[in-house]
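Undergrad: okay, structure incoming, though there's no sequence with it:
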């Protein structure tokens, strides 16, 4: 167990609540609808992943960019712009992304309540500000956090800026999340500790290899296990 009061910074999507599984369900439906004479399902998914990679780099994250990527995928495969009918179908497939409720990961609410009595809690999430705030409000978790930060990207500069704003002591500050790419690796490069809680539905573009010898990364299997360490 880590002794004394710490600063715990939490990721949101797929750490506090399920998120990417909703996108995966839309992608499954999209690929069922998107037929191609020569490409199989895995090949179509690889093309979509490439389009998403480019679009998130250029336009950010969230359902609006995701819908754009689906439309761009249709355009690339059809070798013409997506029609109005095709775009309407894509919007119909993705309606759950913008209207669905938030499904908390088991144990999150109770664990945050207890951790908040012991430590200072912050939230750091990336994506569209309006969309992320909507999910946070629906989750009813905002009361647990002394500060909420919605950013366009989570990289070393993000963590260093946050540390500077609050005057964190790096050795007593931990980033907690499911994404090696956005939560763990850049936090470690910024000198913070990190807690990796894998989610089997983590977005493929958030995957990255972690250094198994890095003692600054605590690996857990479920969110409530945080209470055994903090």
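TA: On my side now, so go ahead. Please read these numbers as outputs of a predicted model, since none were measured by experiment. Numbers count the residues shown, from 1 in each chain.

Undergrad: contacts and neighbour counts: CA atoms only from here.
TA: Noted.

Undergrad: who are the contact partners of residue 180?
TA: If you count contacts by Cα atoms under 8 Å, 6 or more residues apart in numbering, residue 180 has them with 196, 206-210.

Undergrad: if we use 10 Å, what do you get?
TA: Neighbouring residues of residue 180 by Cα atoms under 10 Å, 6 or more residues apart in numbering: 186-187, 194-198, 202, 206-210.

Undergrad: can you map out the strands along the chain?
TA: 7-10, 120-126, 147-151, 173-177, 193-196, 217-219 (DSSP state E).

Undergrad: and the last one, how far out from the chain middle?
TA: Taking Cα atoms, centre = their mean, to the nearest Å, the mean C-alpha location of strand 217-219 is offset from the chain mean by 18 Å.

Undergrad: rewinding a little: out of the strands of the chain, the one nearest residue 36 is which?
TA: strand 120-126 (33.7 Å; Cα to Cα).

Undergrad: okay, the angle between the closest one and strand 173-177?
TA: Angle of strand 120-126 versus strand 173-177, following axes from the mean of the first three to the mean of the last three Cα atoms, to 10 degrees, is 50 degrees.

Undergrad: give me the helices and strands touching strand 120-126, please.
TA: Applying 3 or more Cα pairs under 10 Å, 6 or more residues apart in numbering; DSSP states H and E, one finds that strand 120-126 contacts strand 7-10, helix 108-118, helix 129-139, strand 147-151, helix 156-166, strand 173-177.

Undergrad: this is the comparison structure:
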């Protein structure tokens, strides 16, 4: 069946994102350096993030709350108001960072636009994702935008049925095997993995190398030719 719909992840597929989280994590660990080594503070923060995903979801706001929770824990409840204020300023800065499109993002979207239904499928905070899309200058290339709380096989089946001809005629492109590729393949779609140099540890998963609907490319520049082969 010919491909008719292409879904794109946003963060670290079309524009930079994880870099800002890692830089902020470093600043956070430095802020609390008298209470533990960098790797210890980072590990405690990751534990908090893992616990809080079910409550706060993905994105900067949940990350900021997890930093505050970690600060309370590692200081045994003695964290000062000034430190809490500094952490909040970290979060506000992240929500104002400029949007930097990744190499070949726009030229790839331009090459595929008009020939396929192009759908942006991203998870995270609604306001922040809308801000990044608006500032990216890429919005005109999408036939639809879906900002979701999580990505599962049901998510992709629903979106590709709503905005296309069903998951069997769709491709999902992204840098996360766990969120973008594996669940899309489980829904019956193709999954194209585009590695990014930084991937959050909670997004790690083994590549489904033996699955006939799995593909890996090293750059978005390779995508139009790959799609042409698939159709």
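TA: Right, received. Where do you want to start? Not measured: the values here are computed from a predicted model.

Undergrad: of all the helices and strands packed on strand 120-126 of the first structure, which lies closest to residue 77 of the first structure?
TA: Among those, helix 129-139 sits nearest to residue 77 of the first structure (Cα to Cα), with 29.1 Å.

Undergrad: what range in the second structure does that closest one sit on?
TA: On the second structure, the counterpart of helix 129-139 of the first structure by TM-score structural alignment is residues 126-136.

Undergrad: the matching stretch against the first structure, how far on average?
TA: For stretch 126-136 of the second structure, the mean deviation from the first structure after alignment is 0.5 Å (mean Cα distance after the TM-score superposition for the first structure).

Undergrad: report the buried residues of that stretch.
TA: 128-129, 132-133, 136 (16 or more other Cα atoms under 10 Å).

Undergrad: can you check stretch 153-168 of the second structure too?
TA: Residues 153, 155-157, 159-160, 163-168 are the ones in stretch 153-168 of the second structure that count as buried (16+ other Cα under 10 Å).

Undergrad: before we move on, what about stretch 222-231 of the second structure?
TA: Buried, per 16+ other Cα under 10 Å, within stretch 222-231 of the second structure: 223-224.

Undergrad: residues contacting residue 181 of the first structure?
TA: 154-155, 187, 205-210.

Undergrad: just the buried ones from those residues?
TA: 154-155, 187.

Undergrad: and of those residues, the nearest to residue 4 of the first structure?
TA: Using Cα to Cα, these come closest to residue 4 of the first structure at residue 187, 20.6 Å.

Undergrad: and the closest one, what pairs with it in the second structure?
TA: For residue 187 of the first structure, the aligned residue in the second structure is residue 184 (criterion: TM-score structural alignment).

Undergrad: quick check: its match touching residue 176?
TA: No - assessed by Cα atoms under 10 Å, residue 184 of the second structure is found out of contact with residue 176, at 11.1 Å.

Undergrad: what is in contact with the two at once?
TA: Common neighbours of residue 184 of the second structure and residue 176 (criterion: Cα under 10 Å, 6+ apart): residue 192.

Undergrad: turn the contacts of residue 181 of the first structure into a markdown table, including distance to residue 67 of the first structure.
TA: As requested, the contacts of residue 181 of the first structure are exported to a markdown table (distance: Cα to Cα, whole Å):
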| residue | distance to residue 67 of the first structure |
| --- | --- |
| 154 | 22 |
| 155 | 24 |
| 187 | 30 |
| 205 | 16 |
| 206 | 19 |
| 207 | 21 |
| 208 | 25 |
| 209 | 28 |
| 210 | 30 |
